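Chemist: Just need the structure, nothing else, for what follows:
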Amino acid sequence: MGVGLSSGTGRPGRHLPRRDDPIGSLTGGLCERLRLRSSRPGTLRTAGHRVDALTFAATVEQAAAGLSRRGMCFGDVVGVLAPVSPDRFLATYTVMAVGGRALPLSTASDLDTQCAVLTETDARLLLVSPELAQTALELAERSRVRQIISFGPSLGATPFEDLLQPSPDGNGYSPARGLFDNGILGYEQTSGGLLTTLYPHNDLMARFSELRNLLHLTADDVVAVDERGDEATRVALVALALWTGACVVTGADCPPPEGRQVTVLCAPEPARVAFPYPDSAD
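Modeler: Below is the predicted model:
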């Protein structure tokens, strides 16, 4: 049975107040905030593709409702197999928006390690980018994963777009209102074996606040994230950029928008490396 929260068209609490901070998850309330903003929203980019922040935030809420209808519950672990890209962040935030625990797999990890961490955390669902769908099928054969959801056409996988379909019974589930015990699971190989670490929502929110005080992001900033660095910090920084209206470029080969430059780097540690031009535009 899915998560039983209610809100939405025709229900109390639909018109939410404007928020400056996430509630429940790192994107909780973001969609409503962006709709109310008079200034332009930010964007997320990868080589050859861009998505505006409002569309991204709305998709997170739609997909979270879709996962709820499919039976995902609070505390469920969901694997994410995708390079650092808008798809990886979309999957991670969607899982957390349902109260789940996202397990972003490093694309540099070998198949045995990926399989071991999926099994150790009892993950039954895997969100995957299409170019890694074959790897996902192999992981499903060797772990407890029973369903694969792909961001593109992939044989043997459910299309991500299926999560975005309207509820047949009019369920108005809204991730924007929940207070969830969610988070991100990290993992590493140690001399004692595989070690998994949960970064709960309060840890992610603490990182969000620290980065806001450290970087003083504005809507004119361009934030660059790639495979380097700490996953929890990367996810908190991208969320901060979305709330601020900044542009996020993902991956090692994604250029900044024309006429702009990268002003904030995520790795090796989050740092401001330049200041945006006053007349920069996305």
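Chemist: From here on, just use CA atoms for contacts and neighbour counts.
Modeler: Fine.
Chemist: Residue 135 in helix, strand or coil?
Modeler: helix (DSSP: H, G, I helix; E, B strand; the rest coil).
Chemist: What's the separation between it and residue 151?
Modeler: Shown here: residue 135 relative to residue 151, a distance of 14 Å by CA to CA, to the nearest Å.
Chemist: Also this sequence, please, to line up against the first:
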Amino acid sequence: MATWTDVVLGDAGRRGGRPAVTDVRTGEVLAYDMLMKKLGRAAAGLRDRGLTPGDPVLVHLPPGQHYPLAVHAAAAAGGLVVPIEADMDLELFYERLSHSRARMLITNDDLARWSTSAVGDSRIRQIFTFGEVPGATPFADLDGPPRETPGGPAVTFDGFNVLDHDEVVRELRRMAAEIRVRERDIVLVAATEAREQAGMFDLALMAGAHVIAAPGATLGECRELIREHRVTIVAAPTRLAPVLGGEHVRPTMYGRTLDLVLRTGI
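Modeler: Sure thing, here's the model as predicted:
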């Protein structure tokens, strides 16, 4: 059966330079072809640095152009992806860090200065960052020839319940049939809860849609982004979704209720 990354990004190559993710914080845009090129080489780089199938890899990133690259590089390398909310409080972060028994952490320069203070007596031995951070390895330095993705465990969102690739693929296909994201859709992701963030990125990228990443966007910012980018689907925090207009739906994914706004009227 196809792996998680195969299903999400298997058609990315034919999409060429079309935008996959726009990060509203930085204005940077990641195209589908560059996502695939960077992902394969980063996955090989992780293996070269000691990642073996089933090893947990913490991914501590907000929604943005780096998020799918980190998640799927770790998955394609055979790692067990452990997504951590960017705004998780320090005590809970340390608890998740300790329980995961991870030796690798992928984060960015903003969060690294905060998250590295929680590493303490954990098993983390290698930190990879988007951006320059003293004592950490730039994610861009991960490089190697792409290799076949091993199967096995894929992701855990709570540190306890582990999903393998087959289970993730089944859940994604179930949700794809329910939500029906289209290639022409523009998907605003303002939600930062781990399952919501992972699920919406994957569903959008599976369809070839364009993700607008806006972590923590306010109601006014969401409305402005909807107008500016002609957004058709919004994944927003519970407090915002009902007042954004359009059709408010609450499907369940990975056991978590998502707040989505479909057909925003643009």
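Chemist: rewinding a little: the more surrounded of residue 135 and residue 151 of the first structure?
Modeler: Taking other CA atoms under 10 Å, residue 135 of the first structure and residue 151 do not tie; residue 151 has more neighbours (21 against 14).
Chemist: how about the more buried one, what does it touch?
Modeler: Residues in contact with residue 151 of the first structure (CA atoms under 8 Å, 6 or more residues apart in numbering) are 87, 127, 128, 129, 130, 159, 160, 161.
Chemist: Aligned against the second structure, show me the partner of the last one.
Modeler: Going back to what we said before, that points to residue 161 of the first structure. Counting by TM-score structural alignment, residue 161 of the first structure lines up with residue 140 in the second structure.
Chemist: what's the matching range in the second structure for the helix ranked longest in the first structure?
Modeler: Counting residues, the longest helix found in the first structure (DSSP state H) is helix 53-69. Mapped onto the second structure using TM-score structural alignment, helix 53-69 of the first structure spans residues 32-48.
Chemist: Flag every buried residue along the matching stretch.
Modeler: Under the neighbour-count criterion of 16 or more other CA atoms under 10 Å, stretch 32-48 of the second structure has 32-36, 38-47 buried.
Chemist: what does stretch 218-235 of the first structure give?
Modeler: Result for stretch 218-235 of the first structure [16+ other CA under 10 Å]: buried residues 218-227, 231-235.
Chemist: What distance separates the opening and closing residues of that stretch?
Modeler: Start-to-end span of stretch 218-235 of the first structure (CA to CA) is 18 Å.
Chemist: Among the buried residues of stretch 32-48 of the second structure, which one sits closest to residue 228 of the second structure?
Modeler: Nearest to residue 228 of the second structure among the buried residues of stretch 32-48 of the second structure: residue 32, at 21.5 Å, using CA to CA.
Chemist: wait, isn't that closest one in contact with residue 19?
Modeler: Yes. Look at residue 32 of the second structure against residue 19 with CA atoms under 8 Å: they come within range, at 6.2 Å.
Chemist: And the next helix or strand past the longest helix of the first structure?
Modeler: strand 77-81 (DSSP states H and E).
Chemist: packing partners for that next one?
Modeler: helix 86-97, strand 101-104, strand 125-128 (3 or more CA pairs under 8 Å, 6 or more residues apart in numbering; DSSP states H and E).
Chemist: Could you point out which of the ones you listed sits nearest residue 243 of the first structure?
Modeler: If you check each of those against residue 243 of the first structure by CA to CA, helix 86-97 wins as the nearest, at 13.4 Å.
Chemist: ok, the equivalent of residue 183 of the first structure over in the second structure - how many residues close by?
Modeler: For residue 183 of the first structure, the aligned position in the second structure is residue 154, judged by TM-score structural alignment. Counted with other CA under 10 Å, the neighbours of residue 154 of the second structure add up to 28.
Chemist: how distant is stretch 201-215 of the second structure from the center of its chain?
Modeler: Distance of stretch 201-215 of the second structure from the chain centroid (CA atoms, centre = their mean, to the nearest Å) equals 10 Å.
Chemist: Select only the buried ones of the contacts of residue 151 of the first structure in ChimeraX?
Modeler: The ChimeraX command for the buried members of those (criterion: 16+ other CA under 10 Å) is given here:
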select :87,127,128,129,130,159,160
